[in-house]
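1. Provided below for reference: sequence and predicted model.
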Amino acid sequence: MSIERIFILHHTHVDLGYTGDRDAVCGDLVRMVDLSIDAVAATQDEPDAERFRWVHEVSWPVLEYLKRPEARRNELFAQLRRGDTELTALYVHPTDLFDRDSFEVSIDRACQLAHDQHLPLNTAMFSDCPGIPWCVPDILAARGVRYLSAAPDFIMSMPLDLERPFWWEGPNGGRVLTWFTEWRKSWYAEGLVLGLAGDPVAATANVLDYIRQLEAEGYRWKCLALHLAMDNQPPRPNLLEFVRHFNAVQPERQVQLATNRMFFEYMEEQHGAEFSVHRGAWPDWWANGNASAAWESACSRQAKCILRRTAGVAARLGRTRDAALVDQAIENGLLFDEHTWGHNRSVSHPWSLEARLHWAKKRILAGNALHAARATEERLLAGLADRGQLVLVNSTDVPYSGPVALPTAATATPMMWRDEAGQTLVTQSSTTTGETLAWVELPASAVCRFRATEGAPPEPTGLENAFFRLAWDAATGAVRDWVDLRLGQSLLDGNAEWTFADIIHERVRRGGRKDMYDTAFGCANPDAKRPRPEFVRTAGHRGKTRPKLVCGPVFSALVTRGKVPGARFVRELRIYHGAPRLDIILRLDKQVNTEYESLYVAFPFAALPPAVFIENAGAVYRAGEEQLPGSATDWHSVGDYVAVGGGGHTVLVVPHDAPLVQVGDIHTGKWQRRLQFERNHVFSWVMNNMWFTNFPAYQEGEVTLTWSLTASAGAFSPAAAAAFAQAARTGVAVSFGGMP
């Protein structure tokens, strides 16, 4: 016999909505704190093995509860200090829309509470999402959080191929001892599947059968953790009936309700030197849902960039940001980015009141985050520019060379601008976005003041600058080549199926989303749950797209207009004259379609040998190599950039708005256990409605998406990539004092 102790980790799975009206569910989750206090208090004088214990899966319900005047603060804190109730570190369940700042700010809320009230805080938990950014072990370890307890949803993922527990090591060396639930027992509902809340006799038999199965498979530890939770469901004091019965009939083993800390500390006490160490990213299979709302995800990403920019500007100007607006932007962003997006009927009944109302309440959070971030910047810059003056502030600690969008009031008439050092800004308008752009060169952290001046802008050139040249098909607008003139070579794969920056529509040839995965439980083989259908894919630049060449003093652009099934598009490929930078701007007008479909943008790069590097939430990993076995392979989340190396040069893609990519090929529906690819092709996955629940069933209306690209000689440099991405995404703050 190996398993002597069984720890039942009882919690509710915190879905901010999903099971009902979002507002009502959030209220229930907060009130559930009172229920847990009552349940714990009722058994606090019982023997240790017969006490009721409760785990707060994330800190949001606790922090919201403590805002209420009727909160039983002292009782709650006493239970937390005693260890009968557990506070955990994550604020909500994150998606890959979280950046590093989001993790640090939100985790610090629980850390601050623990510090102020002298509470233990040893564990972080995440449930549902089968993956979390690689920065997390470093962030947790730096705050003294030693343990990570995960319950990955198996419906839209493959299981981790690792022995549990294991030490998960972050890119900076921080480690957390990590446990994850087993896929055969329905992640956090393990205890319910085993019947622990039902007949104690049957439950005991089920647990013993499961123990024998694990031991026969080579499970080698003296203890086992079983999660028992369900979406937004209250504490179950009747679990103690199972505990008492099991301990009475199985004296050689002991079962008890426990906290994560109790389980992990016992594990370490018994086996502390035996756990393996794994260093690698844990890409999230659920990240595909972030492309189910392209406009809202873009709002969330833009809000974060503005907050980064305003933090830099405030430091350089010696000003203070409006704390209330910053908090509003952060809170709305966190609550949008967390994993509960829709009602459980969001796809099965997309036109129902429940689905529509839930999504309306969710999506407004992204808009509110962006609105508050913009208001933060507007208030921060107020009064900075005199009348007739244009002030540009480089918010970063690296020199900025790039485009700047000017305020509408500063573009009433075409003009040039000159600063005190003699730098001249010329302007040019984009017919695609309606913006007026100037090209500017700013030193690191610089504040430069410009005034309007007379002068003739330089003569426009073709679709070429000193760095790049684009060749295209005059009939379709399809890009035939992208040449780096400094390297003297093409950056594209001339044999690729899809042309550079083309838009691709995808559907299932026969059937729909149900033919891509199996939502049933109880499957013994994970591959059996993964149907692999045939797809039909249609490119946007294989018909008439009315290409148009636009030349100006700031940039030259190739503009095409066309359509793919269910969407009209305008695509602008923009080469700036001042630097090795190529921007792609895609304006989509999406029509409603509740059947499965996806949209991609193709980047078929030529560099060999194949090597693709992904940055997400401040951590960089090589796709397919530096990731945990069983983590997401078919798609990856990108924070600031994806880099393609090989062949003596590097190509960098910075997605401003669309956070998902597929590497090597379009992999949707493959469910690969390991990512292997022979070509350095990258596909930006801009839209999908792949999910059967939670996420929106359709997208509609206009959205504008942007990518910035560059290339350089030599091997991939994370520092150089970060500098380009920071400039492209965070950029320059602009203040205009009004026309003189």
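-> In hand now; what should we look at? Numbering: from 1, shown residues only.
2. From now on I want contacts and neighbour counts done on CA atoms only, so please keep to that.
-> OK.
3. Return the set of buried residues in stretch 261-274.
-> Buried residues in stretch 261-274, defined by neighbour count with 16 or more other Cα atoms under 10 Å: 261, 263-264, 266-267.
4. any idea how far that stretch is from the chain center?
-> Counting by Cα atoms, centre = their mean, to the nearest Å, stretch 261-274 is centred 32 Å from the centre of its parent chain.
5. what's next to that stretch, contact-wise?
-> When contacts are defined by Cα atoms under 8 Å, 6 or more residues apart in numbering, stretch 261-274 is touched by residues 7, 122-123, 147, 177, 221-225.
6. quick one: which of the buried residues of stretch 261-274 sit in strands?
-> Using DSSP state E to define strands, no part of the buried residues of stretch 261-274 is located there.
7. ok, so of those, who is nearest His371?
-> Looking at those and their distance to His371, the nearest is Arg261, at 40.4 Å (Cα to Cα).
8. From Arg175, how far out is the closest one?
-> Arg261 sits at a distance of 16 Å from Arg175 (criterion: Cα to Cα, to the nearest Å).
9. Now tabulate the contacts of stretch 261-274 in CSV and tack on distance to Thr476.
-> Compiled in CSV, the contacts of stretch 261-274 are given as follows (distance: Cα to Cα, whole Å):
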residue, distance to Thr476
Phe7, 64
Asn122, 59
Thr123, 56
Tyr147, 55
Leu177, 55
Trp221, 63
Lys222, 66
Cys223, 64
Leu224, 61
Ala225, 59
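10. circling back: show only the entries of the buried residues of stretch 261-274 found in helices.
-> Judged by DSSP state H, the buried residues of stretch 261-274 include 261, 263-264, 266-267 as members of helices.
11. The structure to be compared is supplied as follows:
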Amino acid sequence: MQLNRKWKIYVIHHSHSDIGYTERQEKIEQYHADYVRQAIRIVEDARTGSRPEWQGFKWTCETFWAVERFLEKASPDELERFASALRQGDIELSGTYLNMTELIDYDIVGKKAKAAGEYARSIGLSVNSAMTADINGYSWGYSQALYDAGIENLLSCVHTHHGMFAIGRKQTPFYWETPKGDRLLVWNGEHYMLGNDLGLSPGAVLSYTIRDELDTYGTATDHWKLAETRIRRYLAQLESEEYPYSFALVNVMGLLRDNAAPNGDVMAFIRQWNEKHGEQVEIEMTTLSRFFEHVRKQTAPIPTYRGDWPDWWTDGVVSTAVHTQVFRDAQRTLRQVKRLANGRVSLDEKRVAQAEHQLMMYAEHTWGYHSSVYEPWHPMVHALAVRKEAYAAEASRSVYTMLDEVLHERGEALLAAGLPFRYKVINPYDHVFRGVACLYLESWEPSMFPNGFEVYEEADGEPVIPHQMEVVSRGNQISIVIRLAPQEERVFRIRPNGSKPAATTSSTRLRGNDRVSDLMDLYESKPQNGIVLSENHIESAHVCIRWTSSDGIVSWIDKATGENLVRSGSIHGAFTPVYEVTQAPSEAMMADVRRRMGRNRKGPDVRRYAGRLAGVQSVVQGELYGVVELRYELEGTSHYSLYLKVYQDIARVDVSVRMHKDSVWDPENMYLSLPFRSGEAEDQLWLHKTGANVRPGVDQLPGTCTDYYCVQEGMAFLSDRRGLLVAAPDTPLIQTGPLEHGRRLLQGQQDGETGHPLYAWLLSNYWETNFKATLGGFYEFHYRLQWGPEWDRPEKAFRQCEALNAEIPSFRTSS
């Protein structure tokens, strides 16, 4: 095949870090530490001439996590030899710590992005380039974290299985503008094993991105024929697409697996190729920084794009929803620990770093053993799963131990006989907090107040603060509504009532002896408990929520404006559950039916069911709030209940979803409808993502995913005059695309079709390899909604979401 120009192929040789896909996590650590040793030996043998065919060998450390594993075990001699290879340019560090999902928060991402550079500076070097592999995107804040760590260049080796590259083409550069207006040069690369498809790694030939008559795996019958044919075809294809450069970048692995060892024979093949074909197609093994130096010298214009780069592959996190919930709570609590300790309590930075490491390991992109779906009983599937889950568990244990210690330093009293009923409440934020604080009595302690009790502030003793007590698993929860200035702490006490409140045998309001509330009051008066509840609605001073047996929650009236905060024409009512299942033809096709789903994450024959409201029950009615349970019937579950906690004096509703999910092997999805609006005719959906607030379908790169997003604290519908926010402490995925199977729209293709009903994506097991195969079990997920004119900017809305997601610190104190 004749080529029309002289070509040069740059080759990046590396090992893709997949923590637990091909082996046990601790075995992967051992492998990667040894791969650095192997790379050192290869470059030394090449430089000394003992293996002249390896001269020109370069090795790129894809992740600094792998380098850390080497540094932990290396001898002084190995440390010096590694540093020498780095200084000579034979081995290079990537500024990437790990290939991540979007679960991790900005504080930890920013800290870990600096790790490679800090080590490099210790040996007199710097790191200005990073690469990722096998992931399909990054939260916008990741670009800022890299830039702030000194990274100027990013190689993105996307994997388009169930995903897609950005910008509409690969092998192309663009500048990615960060949230603060800085710029990273990105090379939008090919799959990280394209070099194996092209035949650059003898004995490790792949037919994955290239499928042709030369299809092979491992050792090709005629390796040179395969390489000559595929390399020329590939370059000819670039020419036919009016590709502006005379060079291309290819990644290659030394073996046919993720977590592969370096292979000097890749360089031996390159030398042989150049001797035979170098006048037409020259191949050079290089490093990230050298490649980007070459790109920056080109004269072809490089476009700039600004916005989020949503990851197609973060969806694995909802295949292990309980442990993701534990992870998110630990990550959020760690931020709270740092706030509470700030300037008052010294933290052990080593313990903080260890907790952050555990959080990083859980949020890393690998979500299980490669055969988890087609042999879910395999011991390795279970072993790797519990190790993955243990990262979240260990992070939670470590973080809560630090929280206990910090609270004790701030005055928390441990359980003891005769402990006074005295409570300290702390606002750890740098902004005013107005909301609910919870005080707790042990299970037996209410009996110490036979006539009841009252809550008051210790500073003045008056006035008595309205409260509401509810029995919960922790004991007796006493809720109060308070306002605290930034960093303010206040002390509250509980004391006995002077006399027992009078009671009558029954209410004189409209309620029959059957205790069914299905009539409206004849008189306009505020009920004594502040909450009105009937069989089809619940109402407070701020909101009236109505439901029907056929459609669930159909209206959510903001009583300040009279506006319905549920969008008209919504397919499903607010918080209606939606269950999907695509049945496999047989057990033997459990993986294959998933493989064919592509970016739909369901089959064309998907069966979709909406929950049907089956009953309503009052749970709690009190002075501050009322709770109602809505029971649903839903396929795929044996129990499903929705709890609405409606506050009387705050425009706020807390929602809890409880379910018992059946164990099903077929691919499934579970969603929760969120068809809300701000109440204004023109509002905008905002999402809180790692390091940035974004408008989906607006603030993102062309050609990126528009179906779903991974959020940190929640979402908000905002206008210039008012807003509604939805804090989501437990479930990170928000579905914005249609649920129906069909062509998926990329950013730039919407043609105004951005108003699809929104859903929280609760659960999924659709992936054919390393997702957890069954979603069966018990779950409880929470959401907290507030609305009003004060929530008119994303910064304020998500600051409040964060405060709602983390319970404000309050504890028993004796001093």
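-> Noted; the coordinates are in hand. Small disclaimer: the values here were computed from a predicted structure and weren't measured.
12. Give me the TM-score for these two chains.
-> TM-score for the superposed chains, counting by TM-score structural alignment, normalised by the length of the first structure: 0.91, backed by 724 aligned residues with a Cα RMSD of 2.8 Å.
13. For the equivalent of Tyr65 of the first structure over in the second structure, which three-state class applies?
-> Taking TM-score structural alignment as the criterion, the aligned counterpart of Tyr65 of the first structure in the second structure is Phe70. Secondary structure, DSSP: H, G, I helix; E, B strand; the rest coil: Phe70 of the second structure is helix.
14. who's in contact with the residue nearest to Phe70 of the second structure when sequence neighbours are not counted?
-> Of all residues beyond its chain neighbours, the one nearest Phe70 of the second structure is Ala33 (4.1 Å), with distances taken as Cα to Cα, 6 or more residues apart in numbering. Contacts for Ala33 of the second structure were tallied using Cα under 8 Å, 6+ apart; they are 66-67, 69-71, 73.
15. Swap in 7 Å and give it another go.
-> Residues in contact with Ala33 of the second structure (Cα atoms under 7 Å, 6 or more residues apart in numbering) are 66-67, 69-70.
16. Tell me the spacing between the aligned partner of it in the first structure and Trp60 of the first structure.
-> Taking TM-score structural alignment, the alignment pairs Ala33 of the second structure with Val30 from the first structure. Distance of Val30 of the first structure to Trp60 of the first structure, given as Cα to Cα: 9 Å.
17. With Gly714 of the first structure instead?
-> 46 Å.
18. Can you pick out the residue with more neighbours from these two?
-> For Gly714 of the first structure versus Trp60, the count of surrounding residues by other Cα atoms under 10 Å is larger for Trp60: 24 against 12.
19. Assign the closest residue to the more buried one other than its chain neighbours to helix, strand or coil.
-> The shortest distance from Trp60 of the first structure to any residue other than its chain neighbours is 5.1 Å, reached at Tyr91 (Cα to Cα, 6+ apart). Taken by three-state DSSP, the conformation at Tyr91 of the first structure corresponds to coil.
20. Secondary structure element holding the alignment partner in the first structure of Trp767 of the second structure?
-> Under the alignment by TM-score structural alignment, Trp767 of the second structure pairs with Trp691 in the first structure. Using DSSP states H and E, Trp691 of the first structure falls within no helix or strand.
21. try Val593 of the second structure
-> Following DSSP H and E, one finds Val593 of the second structure within helix 590-595.
22. Output the residue interval of the first structure matched by the following helix or strand past that helix.
-> As assigned by DSSP H and E, the chain's next helix or strand after helix 590-595 of the second structure is strand 607-610. Residues 536-539 of the first structure are where strand 607-610 of the second structure lands when matched by TM-score structural alignment.
23. how big is the offset of that stretch relative to the second structure?
-> Its match in the second structure and stretch 536-539 of the first structure itself, once the structures are fitted together, sit a mean 2.1 Å apart by mean Cα distance after the TM-score superposition for the first structure.
24. which outside residues touch that stretch?
-> Looking at stretch 536-539 of the first structure with Cα under 7 Å, 6+ apart, the contacting residues turn out to be 502-509, 564.
25. Ala120 of the second structure contacts Ser126, correct?
-> Yes - in this structure, Ala120 of the second structure sits in contact with Ser126. The criterion is Cα atoms under 7 Å, and the distance is 5.3 Å.
26. Could you point out the longest helix of the first structure?
-> Longest helix in the first structure, counting by DSSP H: helix 353-381.
27. okay, and it goes to which residues in the second structure?
-> Aligned by TM-score structural alignment, helix 353-381 of the first structure corresponds to residues 379-407 of the second structure.
28. rewinding a little: show me the contacts for the residue nearest to Trp60 of the first structure.
-> Shown here is Tyr91 of the first structure, whose contacts under the criterion Cα under 7 Å, 6+ apart are 58-60, 106-107.
29. again, but for Arg652 of the second structure
-> 646, 785-787.
30. Check Pro165 of the first structure too.
-> If a contact means Cα under 7 Å, 6+ apart, then Pro165 of the first structure has 177-179, 275 as its contacts.
31. try it again with 6 Å
-> Contact analysis of Pro165 of the first structure by Cα atoms under 6 Å, 6 or more residues apart in numbering lists 178-179.
32. Now which residue in the second structure aligns to it?
-> With TM-score structural alignment as the matching criterion, the partner of Pro165 of the first structure in the second structure is Pro173.
33. Where does that match sit, in terms of helix or strand?
-> strand 172-177.
34. what's the angle between that strand and helix 288-296?
-> Taking axes from the mean of the first three to the mean of the last three Cα atoms, to 10 degrees, strand 172-177 of the second structure and helix 288-296 form an angle of 100 degrees between their directions.
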